[in-house]
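Enquirer: missing the sequence, but the structure's below:
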């Protein structure tokens, strides 16, 4: 039985899992859904005599019968690329049809996913993730989502130190288009810095927790892998993703209440995998969850690459610890 890996052409994180599965002799079929329909075709049949699709993918080098798929690793595939000769109107239509048809056939696979894209999409909604985390017993800093600049200024003024962390609610920044896409990093903001243009869309403001360090906690099934992240620059101390080269990492133990909360969180969000970010209070060592990444990175912590790849391979192969 085959493990289907859905990812873009070059993804070092997927490579680690594919290598682990291959070393075990597990058949792997890797494809980028963005290649549909340039070099990738599909043929799917459904009739009165069956309740499931009989589907075959025809790739450039080999074919895959979707009935043979045992599990799916969904790892940041690239978006559908319409033919360059299409008009904008036709390209929008083609994207919609590809999503409903090709992506729909993949989503219909009745097998274990890590994670199913519908569960990722649900967990990526920040209001859903943070409220669920709080209900599961994880500590979440005071948070405001608003498009009212007056409410935003009042909230920030009410916080200890009168400073908040601002981070975009979505996956990209305000100019996320094609090659110009970029991340919107976490920034510190004070009330007088909040402009009236806040009223143009939703914004998230969160209590700034003075931190000793951050923790990336990666959950794979029932296993937890945590690493302290110690930033080596001023920018990195605000958002560690801005300066990976100057960060240092140290695997660490997870406090029992956090471990219990994480188990409940994955169960509530129906996830088999998640990478969560915590800040650890510099005064009392308390862990505060600030982000849930259902499809987050994990390969940047050297000591945890092999253990996490092994755990993901176990999950995809069907061996659950």
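Expert: Looks like it arrived, so ask away. What you see is a predicted model; the values in this text were computed from it and never measured.
Enquirer: make it CA atoms for all contacts and neighbour counts henceforth
Expert: Noted.
Enquirer: Which helix or which strand is home to residue 214?
Expert: Using DSSP states H and E, residue 214 sits within strand 211-220.
Enquirer: same thing with residue 64?
Expert: strand 63-65.
Enquirer: helices or strands up against that strand?
Expert: When contacts are defined as 3 or more C-alpha pairs under 8 Å, 6 or more residues apart in numbering; DSSP states H and E, strand 63-65 sits against strand 54-58.
Enquirer: try this one side by side with the last:
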């Protein structure tokens, strides 16, 4: 005898499988595919096939760049027959990058810009997000609308005004001039606002009854609950500052102050044009991003759920 649907717990109902191995459709799952959504063999094959395609599209170019960076001078990288694995792997291309440009000096400049942007976004977006989510004042909705409206304009539209603003402040050809426009991104402010809106109101009301002010509520209640979103903001701010090419190219003129992305362009010049060396420089620029993501990955996915889905 089998129990009826009404007498079964919800978890058991979701796991019910027909005798022939095909999952029975759940009565609440209207409009969902009984083949691809159910834990059947066809559904699992379809899921893994999609994941494999996405994986190849995502990491395929990176693997090809790594393969090119490890190929020796005797291997033809322009051949029509593709060989992903180098026949004569070598690390000489990475040494050639260092001999061609001061790559580590450029990397220090990029790290300086990236860390300043991360600190500015973490502090500024946290404060602004908490104010928009938890504090009541006149004009809050209008201010939120202004923040959202800034996301409509592409960055290329405001780049001339930003350049004039930085120049008038006397920050042209400085790393601070590179950092200043992106120290607080509106996207990060909205992420923090959604994260703070997800906090239970009862907890904050209890803190107010105990006499906690806004700063204390932010420090002891708000920030511990949104650590995942802070890691997301840190990763996005770091990647945005590290990979930026156009803005540092416009602001910086002195070669010693160039960031790594701008400095790597010297690898493809009049006196140097080797795709192996260019690929090696690209892999060097990728190392800090991978290290940061690996260090914060356990907070990253939790932060996406807190800030981007809830609210």
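Expert: Sure, I can see it. Just so we're clear, the structure is a prediction, and the values are computed from it rather than from any experiment.
Enquirer: What's the TM-score once they're superposed?
Expert: Once superposed, chain against chain, the TM-score is 0.25 (TM-score structural alignment, normalised by the length of the second structure); 137 aligned residues with a C-alpha RMSD of 6.7 Å.
Enquirer: Sketch out the strands for the stretch 201-321 of the first structure, chain order is fine.
Expert: 203-207, 211-220, 223-230, 248-252, 273-281, 287-293 (DSSP state E, counting those that start in this stretch).
Enquirer: Likewise for the second structure?
Expert: Here the second structure has no strands by DSSP state E.
Enquirer: Can you point out the buried residues in the longest helix anywhere in it?
Expert: Assignment by DSSP state H gives helix 103-134 as the longest helix of the second structure. Neighbour counts using 16 or more other C-alpha atoms under 10 Å place 103, 105-107, 109-122, 124-134 of helix 103-134 of the second structure among the buried residues.
Enquirer: Quick one: residues contacting the closest residue to residue 129 of the first structure other than its chain neighbours.
Expert: Distances taken as C-alpha to C-alpha, 6 or more residues apart in numbering place residue 123 nearest to residue 129 of the first structure, at 5.5 Å, with adjacent residues excluded. Contact analysis of residue 123 of the first structure by C-alpha atoms under 8 Å, 6 or more residues apart in numbering lists 129, 269, 292-294.
Enquirer: what about residue 123 of the first structure, distance to residue 292 of the first structure?
Expert: Distance of residue 123 of the first structure to residue 292 of the first structure, given as C-alpha to C-alpha, to the nearest Å: 7 Å.
Enquirer: Would you mind measuring the gap between the ends of stretch 205-216 of the first structure?
Expert: Stretch 205-216 of the first structure: ends 21 Å apart by C-alpha to C-alpha.
Enquirer: Same question for that stretch: list its buried residues.
Expert: For stretch 205-216 of the first structure, by 16+ other C-alpha under 10 Å, it's 205-209, 211-216.
Enquirer: Would you tell me which one of those comes nearest to residue 311 of the first structure?
Expert: Closest approach between those and residue 311 of the first structure, by C-alpha to C-alpha: residue 216, at 16.4 Å.
Enquirer: Residue 228 is in contact with the closest one, correct?
Expert: Yes: between residue 216 of the first structure and residue 228 there is a contact under C-alpha atoms under 8 Å: 6.8 Å.
Enquirer: So which other helices or strands are in contact with the longest helix of the second structure?
Expert: Short answer (3+ C-alpha pairs under 8 Å, 6+ apart): helix 103-134 of the second structure packs on helix 175-179, helix 186-197, helix 227-243, helix 260-263.
Enquirer: ok, residues contacting the longest one?
Expert: Outside helix 227-243 of the second structure, the residues within contact range by C-alpha under 8 Å, 6+ apart are 110-111, 113-115, 117-118, 121-122, 179, 188, 191-192, 195, 260-261, 289, 292-293, 296, 299-304, 306-307.
Enquirer: roughly how far apart are residue 303 of the first structure and residue 278 of the first structure?
Expert: Distance from residue 303 of the first structure to residue 278 of the first structure, by C-alpha to C-alpha: 19 Å.
Enquirer: and these two? which has more neighbours close in?
Expert: Neighbours were counted for residue 303 of the first structure and for residue 278 using other C-alpha atoms under 10 Å; residue 278 has more, 22 against 13.
Enquirer: if I pick the more buried one, what's in contact with it?
Expert: 214-217, 287-291.
Enquirer: Return the member of those residues nearest to residue 92 of the first structure.
Expert: Nearest to residue 92 of the first structure among the contacts of residue 278 of the first structure, with distances taken as C-alpha to C-alpha, is residue 291, at 31.8 Å.
Enquirer: Contact partners for the nearest residue to that closest one once chain neighbours are set aside?
Expert: Of all residues not flanking residue 291 of the first structure in the chain, residue 277 sits nearest, at 5.1 Å (C-alpha to C-alpha, 6+ apart). Going by C-alpha under 8 Å, 6+ apart, residue 277 of the first structure touches 214-217, 289-292.
Enquirer: Tell me which two in those residues are the farthest apart.
Expert: Between any two of the contacts of residue 277 of the first structure (C-alpha to C-alpha), the greatest distance is 13.7 Å, for 214 and 292.
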